[in-house]
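Student: sequence unavailable; structure follows:
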C-alpha cells in the first residue's frame, strides 16, 4: 500500500497538485516503511506551497533517512533556513556540513551569505575559496564582493579572471581584473586588458574609464585628462553641487587667533609610511599660531603598533566608530578652520566626510597623487614639479604649491642603521645591484621593458626586486624570460622591518624607479639610505614625484627625459663607478642641508600655506592658485 501511496503523491506533485500530494503524504507519516521517500517528498511539497520553515524542518528529518545523500538533503534545509532569516539554524547545520561537503559551492554560498548577514566575516574565510572554484555567476558575484579588498590571496586572480570572462564588455569587471592582475604580476592579462582599454579610448568610448578606481588608473595611465575619468571610487560617484560649495564657504564661522588645523586619516601610527614622512612636521607646528587636531579613524590593531609617538602630534579625536555624518558633526563642532584630508582615493579612505561640508577650508594633501575627483576640496597641496600650470585644467582643486617639494620627510625618527653586508643579504659582491623596491603593482609594462633592456645590456648587472608570493614571482620571472632575461639575473627581496630595509638599501648600487606611478615614500627611503634613484620625467602628479624628491636633494640629473634615456643612463652608471660614488657622496653631503629632509623648514612653508588660505577665507574670497614663498636658506644643518 505504501508504494501505491508514494506513487500517487509523486504523481500529484509532478502535476502541480501540491495540496493533494500533501494530503496523501500526511496520511502516510509514521506508517510508511518508505520514510525516506515520504519525508523527502513532503519537504519538497511544503517548499512548493511556500511553507518554508516547515519545509526546512522536513528536509532535516528526511536527512535522517537519506543515507549517503544526507549531506545534500541537509544542504537544502540549510538554504531554506537562510531564506527565512534563521541564521542560527543555517550556520549550525552549515558548519557541520563543511566536514562532509568541504568543496561544495552551493553550501559555501549559503554559509557565506548568512555569515556576512550576521557580521561574522572572519568565518567567511572558511568558505570563500570554494566560491571561487564555482562557475555559477551568482556564486562568483558574491565571491567578488568578499574578495574586493583582499589583494594578497592568489585565489582572487582566478576569481576576477572568471568574472571578467563572464562580462567581456563590462569595464568594471575588466578593470577590476586588471587591478588584481597587477598585484600578481600577470603581465599577459595586463597587456590584454590594457590593449582592450586602449581600443575603447581610441573608439571614443571614454565611459569605459569609469570602471577604474582613481588609484588603479594611476598605475597604468599618465594622462591627466584620463585620470579624472576614473570614478569608480566607493561612495563618491557624484560631485557636490556648486551651490553646496558656496553655502559652505559663506557659512558663518568663528575664527580665532590660532588657525585650527585638522588632519583626517586612518594612518596615524608611527610605522605607517605616511607618518614616517610626516611626524616630525607635526611636532614642529608652532602651537602659538596653530591648534592641531588629528581626526583619527586608524583601526585599533594598528594603533596598537604605535611606538608611543602619537601623543606628540596634537590632540587626537577618535572618529573610527562614527558614521561619516556624525564624524563631520564632531569636526564641525570643534570649529575646524582647515580640514586636511591625508587619504584621498586610497585604501581605507573616508574622504567623503568632506562632502558633508565640514570646514570653511578643505584641503587634499599627501595621500593621493592626483585630483580627488568628486570630493569637496578647495585646495590641493603640491609643488611646481608635481603640479605645473599645464595640470590646472584637470583638477577641480585650486593649487597651493610649496616652494621645494610637496612631500615632508622625517629626519628625526627615521631609522638609519649601518649598512647590511651583501653576504648577509644573499647578494653577489661582483655584480652591479639595481634595487627596485616599489610595490609590485607599480611595475607597468613599460617599466618591465626598461628593466629588461638594462639587464640584457651586460652580464654584470642583477635586479634586486621586492615581489611577494610564489605566483607573482613566477609570473615576473616568466615575463623577464620572454624579454630575454634569465632567472639568475633576478634576486627577490623579502619584506622586512623598516630598520632592516634601510640597512639593506645601502648594499645596492642604484635604485630603479617605476612609471607612470613612481616610488613616493619608497624613493625618499632610498635617498635617506644614501642610494641614488633613477627615474623618468613624468606627465602627471604620480609620475613626477621622484623628480620632485630628487630635485629637493640636489640630484635633478637622475631624471631621465624618456624611457630610452632611462635605460641608457642606467647602463652608463653601471659602467662608471666613479660617477656613482660621486652621486652617493652628494646624497650624504646634502642629507642635512638640502630641503628634502628638513622637516622644520618644510613645516614653516606648510604653515605659510595655511595662513595664506585662511587670509582669503576670512575675507570670504574664493580660493585661488598660489605659490608659497621660500624661507631663507638655513646656514647650519638640521640634526
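Tutor: Nice, I can see it. Fair warning: this is a prediction, and the values are worked out from it, not measured in the lab. Numbering: from 1, shown residues only.
Student: switch to C-alpha atoms for all contacts and neighbour counts from now on
Tutor: Fine.
Student: for the biggest helix by length in the chain, which positions count as buried?
Tutor: When the chain is scanned for its longest helix (criterion: DSSP state H), the result is helix 599-618. By 16 or more other C-alpha atoms under 10 Å, the buried positions in helix 599-618 come out as 599-614, 617.
Student: now stretch 146-158
Tutor: For stretch 146-158, the buried set under the neighbour-count rule, 16+ other C-alpha under 10 Å, comprises 146-147, 151, 154-158.
Student: please enumerate the strands of the chain.
Tutor: If you assign secondary structure with DSSP state E, the strands in the chain sit at 259-265, 290-296, 315-318, 338-341, 361-364, 379-383, 398-402, 432-436, 461-465, 490-492, 510-512, 533-536, 559-560, 626-627.
Student: can you lay out those as JSON lines showing distance to residue 118 and mean neighbour count?
Tutor: Conversion of these to JSON lines gives the following (distance: least, C-alpha to C-alpha, whole Å; neighbours: other C-alpha atoms under 10 Å):
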{"stretch": "strand 259-265", "distance to residue 118": "28", "mean neighbour count": "23"}
{"stretch": "strand 290-296", "distance to residue 118": "27", "mean neighbour count": "21"}
{"stretch": "strand 315-318", "distance to residue 118": "26", "mean neighbour count": "15"}
{"stretch": "strand 338-341", "distance to residue 118": "32", "mean neighbour count": "25"}
{"stretch": "strand 361-364", "distance to residue 118": "36", "mean neighbour count": "26"}
{"stretch": "strand 379-383", "distance to residue 118": "41", "mean neighbour count": "25"}
{"stretch": "strand 398-402", "distance to residue 118": "44", "mean neighbour count": "24"}
{"stretch": "strand 432-436", "distance to residue 118": "44", "mean neighbour count": "24"}
{"stretch": "strand 461-465", "distance to residue 118": "42", "mean neighbour count": "21"}
{"stretch": "strand 490-492", "distance to residue 118": "42", "mean neighbour count": "18"}
{"stretch": "strand 510-512", "distance to residue 118": "47", "mean neighbour count": "25"}
{"stretch": "strand 533-536", "distance to residue 118": "49", "mean neighbour count": "28"}
{"stretch": "strand 559-560", "distance to residue 118": "53", "mean neighbour count": "21"}
{"stretch": "strand 626-627", "distance to residue 118": "51", "mean neighbour count": "16"}
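Student: against that first model, consider the following:
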C-alpha cells in the first residue's frame, strides 16, 4: 500500500506547486481557440474549441464559439446547430436566443427570427442590439405591430446608440438627428483605434501634370442595383485626367456587369481576403488621391477601411443615404432634395452638392422593343394604377395610410406594390383590409419578384 506523500519537510514554494491543482487541459485549448479566432483562422479556432468541448461538454459558451466560427464563414446551418446546443444547456440565456434569431435573419427565415428576438425583448428588454434586429426583421416582413411600442423601442435605441444596425433606424423613423447620434457613437471607438494607426502623410507626387487616382470601394461590382446605376459612370470617366481603381470585396461570381466595370478601370483589386487595415495600406501604396465608399452601412459594408485612411480625400456616395458619422469621411455627395440646407447639420461630412441630381444612371441600357401589357402584370386595363416599387421594408403605416386614402378617393384604382409572395404579401393585404378600402386586398395588384437578400443589411457581430 502506497503511503501518502508528505510535504511538510519541503520548502514552501515546492509545497505550493505540489498542492496546486494542475490546470484543466480545456483552458489551454480555449486560449488557443481565442487566438486563432482573432487571427481569422476559423477552422483552427473551431478545432481547438471542439477539442476543449470534449473536456467540458456542458460549456454552452464553447458551443457558441464554434457556431461563431461557422458564422464567419457563412455556414449558417452548422452555426445554428451549435447554437441550439448552447440553448439546450441554457434555455433562457438571451445571448443564445438573440444569436439564433440573427442567424435565422441572415438565412431569410424572418418569421422564425422574430420569435427569438421577441423572446429576448421579454427577458432583456433594454438590449438595444436585439431591439434593432427585432425592428429590422419586422420591417422586412411588413409586420407593423412593431410600431405599437415604437416610442419605447426608440428610447432603448437612443439610450444605447452604439449598439444596433444604423440601417434599422433609417427604416423605422424619420429622425436625422437620432441617426447621426447613433452612427457617431457606433463608429467612435473603432475610428479612434484605427486613426491612431494611420500614417498622416501620404507619399504622393503633386497632382499637377499627372492623372488623379480615384478608387471605388464596394462588394456590389456585379449584377446589383448599384451597378445598374453606375456601370456607365465608370465608362464615362475622363481617362486623360483620371486613373480609376476598383477595390472589390465581393465573393459573387463574375458576370457581364462586373466585366463592364473591369473594362472601364485602370486597375482592379480583389480584396475580400484582406483585413480592413491591409486594404487601406494597399490603397495608400497605390497612391490614391480620392477614395469613394459606395456602401456606407448597407449589407456587407466595411467602413473601418476608411477609418484607416485609404486616401487623403474620402467620400461617401450613393449606397447609403445618411451620414457615416466618421471623422475620416470627408465628403458626402448629395443634391438639394436628398440633403436640403436645413439637413446639413445632421451630417458629419461636408456636403458636395450636385447641380441637378446626385444619382447617376446608365443611359446605355437597352430598351425592349415591346413592353409587358397590363394583363401580363395582372393589372386592370382601365384603372388608375398607383405604383410603389421601393423595397417593401421602407414603407411605414404613415405612407400606406395615404395610399389607401387615394384608393378610396379614386374609384377602381389599384396599388401595384413590390412584395414577394408569402407572409410579406399577406401582411400588406391585411393592412389594406384593415383600412376599409372598398374591395380590400383585391385593390393591391400582383407584385414584381425580387430577392430581399440583396437589400438586407448586415446584422453585425452576433454575439455582441
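Tutor: Now that the structure is in, tell me what you want to look at. Remember, predicted model here, so these are calculated numbers, not experimental data.
Student: how close are the two chains, by TM-score?
Tutor: Scored by TM-score structural alignment, normalised by the length of structure 2, the superposition of the two chains gives a TM-score of 0.75; 401 aligned residues with a C-alpha RMSD of 3.8 Å.
Student: residue 177 of structure 2: neighbour count?
Tutor: Other residues near residue 177 of structure 2 number 12, with proximity taken as other C-alpha atoms under 10 Å.
Student: also the one 10 residues further on?
Tutor: Using other C-alpha under 10 Å, the number of residues around residue 187 of structure 2 comes to 18.
Student: ok, and the closest non-adjacent residue to it?
Tutor: The spatial neighbour of residue 187 of structure 2 that comes closest, neighbours along the chain excluded (C-alpha to C-alpha, 6 or more residues apart in numbering), is residue 326 at 6.4 Å.
Student: who touches the residue nearest to residue 212 of structure 1 when sequence neighbours are not counted in this structure?
Tutor: Here the nearest residue to residue 212 of structure 1 in space, its sequence neighbours aside, is residue 230; by C-alpha to C-alpha, 6+ apart that works out to 4.9 Å. If you count contacts by C-alpha atoms under 8 Å, 6 or more residues apart in numbering, residue 230 of structure 1 has them with 209-214, 217.
Student: narrow those to those in helices?
Tutor: Per DSSP H, helices hold the following members of those: 214, 217.
Student: what's the closest of the contacts of residue 230 of structure 1 to residue 465 of structure 1?
Tutor: Nearest to residue 465 of structure 1 among those, counting by C-alpha to C-alpha, is residue 217 at 22.9 Å.
Student: show me what residue 168 of structure 1 lines up with in structure 2.
Tutor: Across the two structures, residue 168 of structure 1 finds its equivalent in residue 125 of structure 2, going by TM-score structural alignment.
Student: returning to that earlier point: so the residue nearest to residue 187 of structure 2 sits against residue 307, correct?
Tutor: Yes. Under the contact definition of C-alpha atoms under 8 Å, residue 326 of structure 2 touches residue 307, with a separation of 7.4 Å.
Student: those two: which has the busier surroundings?
Tutor: Between residue 326 of structure 2 and residue 307, residue 307 has the larger neighbour count (other C-alpha under 10 Å), namely 27 against 24.
Student: how about that one, what's its partner in structure 1?
Tutor: Aligned by TM-score structural alignment, residue 307 of structure 2 pairs with residue 355 of structure 1.
Student: got it, and residue 293 of structure 2?
Tutor: With TM-score structural alignment as the criterion, residue 293 of structure 2 lines up with residue 341 in structure 1.
Student: now do the contacts for that match.
Tutor: 263-265, 351, 362-365, 367.
Student: ok, and the closest non-adjacent residue to residue 129 of structure 2?
Tutor: In this structure, residue 129 of structure 2 finds its nearest non-sequential neighbour in residue 164, 4.3 Å apart by C-alpha to C-alpha, 6+ apart.
Student: that should have said residue 101 of structure 2, apologies.
Tutor: residue 113 (4.2 Å).
Student: show me what that neighbour aligns to in structure 1.
Tutor: For residue 113 of structure 2, the aligned residue in structure 1 is residue 156 (criterion: TM-score structural alignment).
Student: just checking, its match touches residue 150?
Tutor: Yes. Taking C-alpha under 8 Å as the definition, residue 156 of structure 1 is a contact partner of residue 150 at 7.4 Å.
Student: need the longest helix for structure 2.
Tutor: helix 176-196.
Student: so what does the residue nearest to residue 187 of structure 2 match up with in structure 1?
Tutor: With TM-score structural alignment as the criterion, the equivalent of residue 326 of structure 2 in structure 1 is residue 374.
Student: wait, its match sits on residue 238?
Tutor: Yes. Applying C-alpha under 8 Å as the test, residue 374 of structure 1 and residue 238 come out as touching, 5.7 Å apart.
Student: how many neighbours does residue 261 of structure 2 have?
Tutor: 22.
Student: quick check, residue 71 of structure 2 in a helix?
Tutor: Yes. Residue 71 of structure 2: assigned to a helix according to DSSP: H, G, I helix; E, B strand; the rest coil.
Student: middle-most residue in structure 1, spatially?
Tutor: Central residue of structure 1 (C-alpha atoms, centre = their mean): residue 347, 3.9 Å from the mean position.
Student: so who does the match of residue 168 of structure 1 touch?
Tutor: Contacts of residue 125 of structure 2 by C-alpha under 8 Å, 6+ apart are residue 131.
Student: gap between it and residue 318 of structure 2?
Tutor: Using C-alpha to C-alpha, to the nearest Å, one obtains 35 Å as the distance from residue 125 of structure 2 to residue 318 of structure 2.
Student: what of residue 102 of structure 2?
Tutor: 27 Å.
Student: the more surrounded of these two?
Tutor: Looking at residue 102 of structure 2 and residue 318 with other C-alpha under 10 Å, you find the greater number of neighbours at residue 102, namely 29 against 20.
Student: how far away is residue 396 of structure 1 from residue 90 of structure 1?
Tutor: Taken as C-alpha to C-alpha, the spacing of residue 396 of structure 1 relative to residue 90 of structure 1 amounts to 50 Å.
Student: which one of the two is surrounded by more residues?
Tutor: Of the pair residue 396 of structure 1 and residue 90, residue 90 is the one with more neighbours under other C-alpha under 10 Å, namely 24 against 18.
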